[in-house]
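Q: what shape does this take:
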Amino acid sequence: MPERDTATQPLHDLLSAFGLLTRLPLPQTTRHRANAAWCWPLVGLGVGAVALGIGWLGLQAGVAPGTAAALTMGAGVMVTGALHQDGLADTADGLFGGWTPERRLDIMKDSHIGSYGTLALIIVSLALWSALGGLIAAGDWVAIGAAAALSRAPMAVTMAALPNARKAGLSSNVGRPSRGAAAIAVVLAVLICAGLTQDLRQTLAMVVACAVASLWVAVTAQRKIGGQTGDILGATQQLSLVAALIAAQM
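A: Below is the predicted model of the structure:
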């Protein structure tokens, strides 16, 4: 039995990761393993593939690249249940709307959206739509898939590097992945990115942009609330995705 558990653990981790980060109708688990974070880039690749498939079909049907970009965004939101967008909005409201760590955490926990959260969603969504439209118009679909995979790795790194700022919530319930699991996520994400783009310069630009964006979120979160939460991880993914997509065009 132990050998069987060890042999099937990667599959269990993958199903757990898809169950945690998406709403795809896959076999679910009632207990998510923190170290399953190593395969989050694979989830990003899967989400990206579904979203790109919808966008590509729209383009084949004759819609403009901008409309195809909107379809791609919409499909991604549906697949993930807007999990990361919700985190972005709550993070913006909490980090910039409160004056103390306790108050910031309270605001982030509130289901209502404020002006900071609204503006963050609008600005980031516009940047994402613009970047996707540019890449789709250029026919660079692989860079979009690479960014989707790449943007999930910083969540694992942030989760492993920072303590949980709240003793409850999704991030706290899942636990902290080991540094080894986070390192595997990074290596896997970079390999996926390099394998898809086949362009060292583009890969390096995307990796650096992703790292800078996620580092800014992590440093800000550590300074303002003393660690990370599920909302912080969602904001990390969204800003890393936009940064990687913008860098892919440079």
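
Q: CA only for contacts and neighbour counts going forward, please
A: Noted.

Q: which residues touch the closest residue to residue 114 other than its chain neighbours?
A: Nearest residue to residue 114, sequence neighbours excluded (CA to CA, 6 or more residues apart in numbering): residue 93, at 6.0 Å. Going by CA atoms under 8 Å, 6 or more residues apart in numbering, residue 93 touches 104, 107-108, 113-117.

Q: ok, so of those, who is nearest residue 26?
A: Distance to residue 26 across the contacts of residue 93 (CA to CA) is lowest for residue 108, with 29.5 Å.

Q: that closest one sits in which helix or strand?
A: Using DSSP states H and E, residue 108 falls within helix 101-109.

Q: how far does that helix sit from the chain's center?
A: The gap between where helix 101-109 is centred and where its chain is centred comes out at 22 Å by CA atoms, centre = their mean, to the nearest Å.

Q: also stretch 65-82?
A: With CA atoms, centre = their mean, you get 14 Å for stretch 65-82.

Q: got the contact list for that stretch?
A: Contacts for stretch 65-82 (CA under 8 Å, 6+ apart): 21-24, 47-48, 50-56, 58-59, 83, 129-130, 132-134, 136-137.

Q: buried ones only from the residues you listed, please, as a ChimeraX command.
A: The buried subset of these, as determined by 16 or more other CA atoms under 10 Å, is captured in ChimeraX by this line:
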select :21,22,47,48,50,51,52,53,54,55,56,58,59,83,129,130,132,133,134,136,137
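
Q: in helices only, show me the contacts of stretch 65-82.
A: If you go by DSSP state H, those have 21, 47-48, 50-56, 58-59, 83, 129-130, 132-134, 136-137 in helices.

Q: what residues are up against residue 143?
A: 135, 193, 196-197, 245, 248.

Q: alongside the first, I'd like the structure of this one:
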Amino acid sequence: MKKELHIFFTCLMFYTRIPCPKNIDHNPDYLNKATRYFPFIGWIVGSISFLAFYIFAQFLSVEIAVILAIIASILTTGAFHEDGFADVCDGFGGGWTKEKILLIMKDSAIGAYGAIGLVLLFLLKFKLLSESISLFQMENPIGLLQVFLLFLSAHALSRLAAISITFTHEYSRDDATSKSKPIAKKHTWKEILGSSIFGLLPLLALSYFQYNFLLAIIPVFITRYFLARYFQKWIDGYTGDCLGATQQVCEVVYYLSFLFIWKFI
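A: Just a heads-up that it's a prediction; the model follows:
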């Protein structure tokens, strides 16, 4: 149990800005095992985001509350995944060889592709999440619970889609100095099972109210498949930025799928 707690806090420290015990560090072995808890981090980030939304929705409009909820999630993770998304936009938008793409992605400066990508990403996330929330009757406890599960399932499932790439593909960079290198090692069934349970459980809970919500898994993992295939084609694998981009794109695809299922299926 003590070791599992250490692994969990290693995951929490790596993927969020939430304070952890002082004895926790980026131990490569623990960091590799921490992938089993990555979707559970989605539970934490999703809960914080929902709490911010709920509090501000008591005094402000739903749209403003959604914006503040998105800000809360960004502050919780330190824009970890958004930064990866921007780097991928810059790298794959401006590079035409593996070496050039990797070099651009490692540059801390943001370019035009990254800036444009983030603007469009946030606009989509805001609009889709606002419309999704408006479908529920939040004055009803059941409706409020469904909104909570929507936040949790979006963050958890998108993280499962992202981390699953490490189970099927190789890390692209040759240098071991990258902070994402430790999670690129081989994984055991514990990492695969743990991440799958934490990634799918919130969606299973949401589908209790309407079973066809489970169909959202399909477009999310189709998106994951084509992103991983694209990364493999251009850089022979993935990087930490690729995982962050996958998480962000899959989160948006999940909201879009949820709306489509609600309105047409």
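
Q: aligned partner of the residue nearest to residue 114 of the first structure in the second structure?
A: Residue 93 of the first structure maps onto residue 90 in the second structure when the alignment is built from TM-score structural alignment.

Q: ok, now residue 202 of the first structure?
A: Aligned counterpart of residue 202 of the first structure in the second structure: residue 213 (TM-score structural alignment).

Q: residues near the residue lying closest to that match once chain neighbours are set aside, how many?
A: Excluding its sequence neighbours, the residue lying closest to residue 213 of the second structure (CA to CA, 6+ apart) is residue 207, at 5.2 Å. The local packing of residue 207 of the second structure (other CA atoms under 10 Å) involves 16 other residues.

Q: so residue 112 of the first structure is in which element?
A: Using DSSP H and E, no element contains residue 112 of the first structure; it sits outside every helix and strand.

Q: residue in the second structure matching it?
A: By TM-score structural alignment, residue 112 of the first structure lines up with residue 109.

Q: now residue 241 of the first structure
A: Correspondence of residue 241 of the first structure to the second structure, assessed by TM-score structural alignment: residue 251.

Q: so how far is residue 243 of the second structure from the residue lying closest to its match once chain neighbours are set aside?
A: Nearest non-adjacent residue to residue 251 of the second structure, counting by CA to CA, 6+ apart: residue 158, 5.1 Å away. Using CA to CA, to the nearest Å, residue 158 of the second structure is found at 10 Å from residue 243 of the second structure.

Q: those two - which one has more neighbours?
A: Shown here are residue 158 of the second structure and residue 243; by other CA under 10 Å, residue 158 has more neighbours (29 against 26).

Q: quickly note the distance from the more buried one to residue 39 of the second structure.
A: Between residue 158 of the second structure and residue 39 of the second structure the computed distance is 8 Å (CA to CA).

Q: what sits in contact with each of those two?
A: Counting by CA under 8 Å, 6+ apart, the shared contacts of residue 158 of the second structure and residue 39 are residue 199.

Q: element containing the aligned partner of residue 12 of the second structure in the first structure, please.
A: In the first structure, residue 12 of the second structure lines up with residue 18, judged by TM-score structural alignment. Assigned by DSSP H and E, residue 18 of the first structure falls within helix 2-21.

Q: what is that helix packed up against?
A: In terms of contacts (3 or more CA pairs under 8 Å, 6 or more residues apart in numbering; DSSP states H and E), helix 2-21 of the first structure is packed against helix 40-60.

Q: if we can go back for a sec, contact partners for the residue nearest to residue 251 of the second structure?
A: Per CA under 8 Å, 6+ apart, neighbours of residue 158 of the second structure: 39, 199, 220, 246-248, 250-251, 254.

Q: cool, and residue 82 of the second structure?
A: Each residue near residue 82 of the second structure by CA under 8 Å, 6+ apart is listed here: 74, 118, 244-245, 248.

Q: widest-spaced pair of those residues?
A: Between any two of the contacts of residue 82 of the second structure, the greatest separation by CA to CA is 14.0 Å, found for 74 and 245.

Q: compare the two (neighbour count), which wins?
A: A side-by-side neighbour count of residue 74 of the second structure and residue 245, using other CA under 10 Å, places residue 245 first with 24 against 18.

Q: for that one, which non-adjacent residue is closest in space?
A: residue 85 (3.8 Å).

Q: mind checking what residue 121 of the first structure lines up with in the second structure?
A: Aligned against the second structure by TM-score structural alignment, residue 121 of the first structure finds its counterpart in residue 118.

Q: ok, that match - contacts?
A: Applying CA under 8 Å, 6+ apart, the residues contacting residue 118 of the second structure are 82, 85-86.

Q: hang on, it is in a helix, isn't it?
A: Yes - under DSSP: H, G, I helix; E, B strand; the rest coil, residue 118 of the second structure falls within a helix.

Q: how near is it to residue 89 of the second structure?
A: Residue 118 of the second structure is 9 Å from residue 89 of the second structure, by CA to CA.

Q: in the first structure, spot the helix with the most residues.
A: Under DSSP H, the first structure gives helix 200-225 as its longest helix.

Q: show me which residues of that helix are buried.
A: Residues 202-215, 217-218, 220-222, 224-225 are the ones in helix 200-225 of the first structure that count as buried (16+ other CA under 10 Å).

Q: who's in contact with residue 43 of the first structure?
A: 14, 17-18, 21, 149, 152.

Q: just send these back as a markdown table, with distance to residue 37 of the first structure too.
A: Listed next are these as a markdown table, based on distance: CA to CA, whole Å:
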| residue | distance to residue 37 of the first structure |
| --- | --- |
| 14 | 9 |
| 17 | 7 |
| 18 | 10 |
| 21 | 10 |
| 149 | 12 |
| 152 | 9 |
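
Q: wait, which of those residues is closest to residue 34 of the first structure?
A: Nearest member of the contacts of residue 43 of the first structure to residue 34 of the first structure, counting by CA to CA, is residue 17, at 9.3 Å.
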